[in-house]
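*Asks:* I'd like to go over a predicted model; first the sequence, then the structure.
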Amino acid sequence: MTENLSLAPGRHRVAVAGASGRMGRMLIEAIHNSDDCVLAGALDVPGSPALGIDATAFLGSNSGVVITSDLQLGLAEAQVLIDFTRPEGTLAHLAACQALGVKLVIGTTGFSDEQKQALAEGAKQVAVMLAPNMSVGVNVTLKLLEMAARALSTGYDIEIIEAHHRHKVDAPSGTALKMGEVIADALGRDLAECAVYERYGHTGARDPSSIGFATVRGGDIVGDHTVLFAGTGERIEITHKSSSRETYAQGSLRAVRFLADKPQGMFDMFDVLGLR
């Protein structure tokens, strides 16, 4: 057992996947600064130059937790794993967590329908909190969008515009897709049938039942999302802008606390924040 764990009884023991990445480091820093959480494990991919290094070395601190690619070792002392990696990696982590009884907070995006089903099956054994965006503000925005969609169900065209940094590999963002799902559900539509992801050339007039998506990638944009309800004579825009990943880290720790008494089941940030 690491020094942190032996000196911190009663605290939430948290492991972090992708420990050397930007989000991984933000999560580790948030845990390091938390009063009720302690770092219990740090995972990274085989071959990462960070392997073998203390997970909080970048903070000028010694946690006693070494970054490892060995899932058994990295999860041995953890109660919950926070995972913001890639779908394939998250599913591998899920299998290890099932075997060890470790709960999962998942911020990974880009899952296929088949992969989402695998997560749902895993949640029958361990508690899983899955959300495309852990930000408290984003999830409040989702609730506002649900209300707006119901009130503006006719006579308004709906477009979702999102912007992220140049390194993001999936599009549209998981948050944008979640916004579309929330709006479509509120309108009684199926997003798979009404979403429009590309427009080029002679597209014809806009289908009033569609939900359009536009994607921007560039620079170091953390995450901007705007939903436009365009009617005749007026436009309503609901926007959320992230200036730091810190909000995702703090939301993740709220999810860790929420899962503390949940033995199994699939949850999202609406559950965590009481927005049902």
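*Replies:* Arrived safely, thanks for sending. Just so it is clear, the model here is predicted, and its values are computed rather than measured.
*Asks:* only C-alpha atoms for contact and neighbour calcs from this point on.
*Replies:* Noted.
*Asks:* can you pull the buried residues of stretch 11-18?
*Replies:* By neighbour count on 16 or more other CA atoms under 10 Å, the buried set for stretch 11-18 is 12-18.
*Asks:* for stretch 136-152, that is, sorry about that
*Replies:* For stretch 136-152, the neighbour count (16+ other CA under 10 Å) marks 136-143, 145-146, 148-149, 152 as buried.
*Asks:* Tell me the one of those nearest Val38?
*Replies:* Val136 (21.6 Å; CA to CA).
*Asks:* could I get the buried residues of stretch 136-152 as TSV with distance to Asn33 and secondary structure?
*Replies:* Shown next, in TSV, are those (distance: CA to CA, whole Å; DSSP: H, G, I helix; E, B strand; the rest coil):
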residue	distance to Asn33	secondary structure
Val136	19	helix
Gly137	21	helix
Val138	23	helix
Asn139	24	helix
Val140	25	helix
Thr141	27	helix
Leu142	28	helix
Lys143	30	helix
Leu145	33	helix
Glu146	34	helix
Ala148	37	helix
Ala149	39	helix
Leu152	43	coil
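*Asks:* which residues in the protein form strands?
*Replies:* With DSSP state E applied, the chain shows strands at 12-16, 37-42, 80-83, 103-106, 127-130, 157-164, 195-196, 211-217, 223-230, 235-242, 265-267, listed in chain order.
*Asks:* Nearest to Glu3 among these would be which one?
*Replies:* Of those, nearest to Glu3 by CA to CA is strand 37-42, at 9.8 Å.
*Asks:* could you say what helices and strands that closest one packs with?
*Replies:* helix 3-6, strand 12-16, helix 22-32, helix 71-75 (3 or more CA pairs under 8 Å, 6 or more residues apart in numbering; DSSP states H and E).
*Asks:* quick one, which of those is nearest to Gly265?
*Replies:* The nearest among the helices and strands packed on strand 37-42, by CA to CA, is strand 12-16 at 18.6 Å.
*Asks:* The structure to be compared is supplied as follows:
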Amino acid sequence: MTTPVRLLIHGASGRMGQALLRLATERPGLQVVAAVQRKVDQRVLDGVPHFASSELAAAPAFDVAIDFSLPEAFDPVLALCAERGSAFVSGTTGLSGAQREALETASARIPLLWASNFSLGVAILDELVERAAAALPGWDCDIVESHHTRKKDAPSGTALSLGAAAERNGATPRYASIRAGDIVGEHLVQFSGAGERIELVHRATNRDIFARGALHAAARLAGRPPGAYRLRDVL
């Protein structure tokens, strides 16, 4: 019998954390051994031990941490993974330059995957943006992202990642952000030339797609050599 991949869910009280806890039970080969959140009201919920953020160091052994939290909670969980040699999957956005450098440093010790978006569709969109930018030199590139009113960072991490894909092939993206209602996530990448334009769009209507993508990444990342992986590397 194959030993299950042991997961620590960091940011367990958030929307993504709750989706991860719910959907992990549906995927064979994964076992949530700890859920970490800012404060704890109930120590064990649905068979999963819960820990406050201040108790992170007391979490049991785990193979992969999945982190969907806030930048101010990011550093301790990355440091714990590096200390224990556990893989790290993160979708926390709004990271500082120093935190991105910490990711790069940690990738020499552990396998890690940071992505602004864990949907398969966005991984494909990223490739399409690269191709369009290469094929359309000199065209204007504009990225419009829309999210719910509670999202703090703007432009979104996904928009910035798509912009980086365009920049790799010579485009200079401009950004616009919309915060309205309960929009899960919409990203429009527009290339405009004289008399014509191309629009590449991804719309997410259910947050579960991101949780399923993160769980898939965790299952595929466990046991890999140290390094910084992309979502497309583990699809």
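*Replies:* Perfect, thanks for sending it. Just so it is clear, the structure is predicted and the values come from calculations on it, not from any experiment.
*Asks:* Could you quantify their similarity as a TM-score?
*Replies:* Laid over one another, the chains give 0.94 as their TM-score (TM-score structural alignment, normalised by the length of the second structure), with 234 aligned residues with a CA RMSD of 1.6 Å.
*Asks:* ok so, going back, could the helices and strands packed on strand 37-42 of the first structure go into JSON lines alongside distance to Ala40 of the first structure?
*Replies:* Shown next, in JSON lines, are these (distance: least, CA to CA, whole Å):
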{"stretch": "helix 3-6", "distance to Ala40 of the first structure": "7"}
{"stretch": "strand 12-16", "distance to Ala40 of the first structure": "5"}
{"stretch": "helix 22-32", "distance to Ala40 of the first structure": "10"}
{"stretch": "helix 71-75", "distance to Ala40 of the first structure": "8"}
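*Asks:* In the first structure, what sits opposite Phe191 of the second structure in the alignment?
*Replies:* Taking TM-score structural alignment, the alignment pairs Phe191 of the second structure with Phe229 from the first structure.
*Asks:* Find the nearest non-adjacent residue to the most centrally placed residue in the first structure, please.
*Replies:* The centroid of the first structure falls nearest to Gly107 when counting by CA atoms, centre = their mean (2.4 Å). In space, and not counting its chain neighbours, Gly107 of the first structure is closest to Phe84: 4.8 Å by CA to CA, 6 or more residues apart in numbering.
*Asks:* Pro111 of the second structure too?
*Replies:* Residue nearest to Pro111 of the second structure in three dimensions, not counting chain neighbours: Pro226, with 4.0 Å by CA to CA, 6+ apart.
*Asks:* which one in the first structure is aligned with the one you found?
*Replies:* Using TM-score structural alignment, Pro226 of the second structure pairs with Gln264 in the first structure.
*Asks:* distance of its match from Ile221 of the first structure?
*Replies:* 35 Å (CA to CA, to the nearest Å).
*Asks:* repeat for Ser244 of the first structure
*Replies:* Taking CA to CA, one finds Ser244 of the first structure at 9 Å from Ile221 of the first structure.
*Asks:* show me what contacts whatever residue of the first structure lines up with Gly97 of the second structure?
*Replies:* In the first structure, Gly97 of the second structure lines up with Asp113, judged by TM-score structural alignment. Not one residue lies near Asp113 of the first structure by CA atoms under 8 Å, 6 or more residues apart in numbering.
*Asks:* Contact partners for Val216 of the first structure?
*Replies:* 161-164.
*Asks:* how close does it get to Ile236 of the first structure?
*Replies:* 21 Å.
*Asks:* How about Thr90 of the first structure?
*Replies:* Separation of Thr90 of the first structure from Ile236 of the first structure (CA to CA) stands at 37 Å.
*Asks:* Relative to Arg15 of the second structure, how far out is the residue of the second structure most remote from its centre?
*Replies:* No residue in the second structure sits farther from the centre than Gly195, which is 36.7 Å out by CA atoms, centre = their mean. Note on Gly195 of the second structure: its distance to Arg15 of the second structure, by CA to CA, is 43 Å.
*Asks:* got it, and Asp126 of the second structure?
*Replies:* On the measure of CA to CA, Asp126 of the second structure and Arg15 of the second structure end up 24 Å apart.
*Asks:* Check Leu103 of the second structure too.
*Replies:* 24 Å.
*Asks:* Excluding covalently adjacent residues, which one is nearest to the counterpart of Asp126 of the second structure in the first structure?
*Replies:* Correspondence of Asp126 of the second structure to the first structure, assessed by TM-score structural alignment: Leu142. Using CA to CA, 6+ apart and skipping residues adjacent in sequence, the residue nearest Leu142 of the first structure is Met179, 6.2 Å away.
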